[in-house]
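Peer 1: quick check, what structure comes out for this input:
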Amino acid sequence: MVVAEDQKIRDIANAAFRFVVSIDGQGQAAFTECTLPVVEWEIERLKEGGTNNYVHQLVGQRKPASVTLKNGVGKSELMDWYLESMEGTITRKTITITLLNSEKKAVMVWNINSAFPTKWTGPQMQSDSKTLAIQSLELACGEVTASYE
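Peer 2: Prediction:
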C-alpha cells in the first residue's frame, strides 16, 4: 500500500522545474528560476473600548508585490524591455507563468498584470567558475490572479 500512496502523491505534486513564462502572450527565453510574488494584505488593527479580549483586524490595501525571473545572459526581448525602462520608457506588460505536469500539460497559471522592470542584477563572473552567466530581472506587479487548468 505504500507504493500506491507514493504514486498518489506523485500524481498530485508537480515538479517546480517545469514552467513556462510568457510576456504579453509571447514565449520568452528559457528561465532557470522564477520566483512568484508574495501576495499579502495590510491589516488594520482596531481596538474597541471595553473589549479587552481581542482586537478587530480589518483588511487594508494589498502590499506591493514583485516577481523575479532569472535566465542566461544574451540578447532577448526581456533585456530590451529592461533597457527601455532604464531610458525612462516604462511599459507595463502582462506576465503569464504556467506550471506544467510531467506530460507538459498546464496545471496552474498565474497572470500578473501591469508588470514593469524595477531591478536588474548582472551575472557574477569568476575565471575559475564553470557555471552559466545568469542575470536576474525583478518586476513590479499589478493584479495577480491564479487559476487551475
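
Peer 1: when you work out contacts or count neighbours from here on, use the C-alpha atoms and nothing else.
Peer 2: Fine.

Peer 1: any idea how far the residue nearest to residue 23 when sequence neighbours are not counted is from residue 125?
Peer 2: Leaving aside its chain neighbours, residue 23 sits nearest to residue 95 (4.7 Å; criterion: CA to CA, 6 or more residues apart in numbering). Relative to residue 125, residue 95 is positioned 29 Å away (CA to CA, to the nearest Å).

Peer 1: show me the strands in the protein, by range?
Peer 2: For the chain, applying DSSP state E gives strands covering 19-23, 26-27, 31-35, 41-46, 56-62, 66-72, 93-100, 106-121, 134-140, 144-148.

Peer 1: I'd like the structure of this one too, to check against the first:
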Amino acid sequence: MAVRDNPYSAFNFLVKLGDGGGEDQIAGGFSDFSGAGNTIKYAEYRNGNDRQNHVRKVANVNSTEDVTLKRGIVGDLRLFEWIRQTRAGNFQPRTVTVTLLDEARNRVCEWVLQQAQPTKWVGPTLAAKGGTDLAMEELHLVAESIDFRSL
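Peer 2: Predicted coordinates for the structure are as follows:
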C-alpha cells in the first residue's frame, strides 16, 4: 500500500465469500462492510517477590469481532442458502476477502476472514411509503481470525 496524504474512500470495495467445500464462490455488490475488528485479552500476573507493587499484563487469547455485510436484494439466493445449510448442520466455513480499491480501481489492501460462517440473516424492511428505499438484506458472519494485507 502506497503512503499518501489523503485517506482512501470507503465506497470502493469488493467482497468475495470463498468456496465452502465445493460451493460456488459468492461475489456481490455489497453496499456495506462493517464490524471488522480483533480484541486481545490480557491476564494480570504478579510474582510474589516482585519489588514493584503492580501487575504485569500478559497477552492471552484473542477474538475476532462479528462482521456485517449488506446489499440490495437482487434475486441471488446463495447467501440465504448458506444460512439454510448451516441451520441444517451442514457447516461450510468460508474465507471472506474484502478488498479496498483506490480511485483507479487498483487493489490497495485486503481484510481476510478465516473460517467465516453465517450467524444471522436479516431480510428487508418493506414499507409502502415514498417508494425511494431499497429492499436490503444483511448477513452477519463470525470468523476465527482476521488478517490485514497491504497490496
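
Peer 1: so what corresponds to the residue nearest to residue 23 of structure 1 in structure 2?
Peer 2: Using TM-score structural alignment as the criterion, residue 95 of structure 1 maps onto residue 96 of structure 2.

Peer 1: circling back to that earlier point, and residue 86 of structure 1, which of the strands of structure 1 is closest to it?
Peer 2: strand 106-121 (8.9 Å; CA to CA).

Peer 1: okay, and the closest one goes to which residues in structure 2?
Peer 2: Going by TM-score structural alignment: strand 106-121 of structure 1 matches residues 107-122.

Peer 1: how big is the offset of the matching stretch relative to structure 1?
Peer 2: Compared with structure 1 after fitting, stretch 107-122 of structure 2 deviates on average by 0.8 Å (mean CA distance after the TM-score superposition for structure 1).

Peer 1: residue 112 of structure 1 and residue 43 of structure 1, how far apart?
Peer 2: Here residue 112 of structure 1 is placed at a distance of 23 Å from residue 43 of structure 1 (CA to CA).

Peer 1: so which of those two has more stuff around it?
Peer 2: A direct count of neighbours by other CA atoms under 10 Å for residue 112 of structure 1 and residue 43 places residue 112 higher, at 24 against 14.

Peer 1: on that earlier part again, dump the strands of structure 1 to a markdown table, plus distance to residue 80 of structure 1.
Peer 2: Shown next, in a markdown table, are the strands of structure 1 (distance: least, CA to CA, whole Å):
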| stretch | distance to residue 80 of structure 1 |
| --- | --- |
| strand 19-23 | 13 |
| strand 26-27 | 14 |
| strand 31-35 | 16 |
| strand 41-46 | 33 |
| strand 56-62 | 30 |
| strand 66-72 | 14 |
| strand 93-100 | 13 |
| strand 106-121 | 11 |
| strand 134-140 | 12 |
| strand 144-148 | 24 |
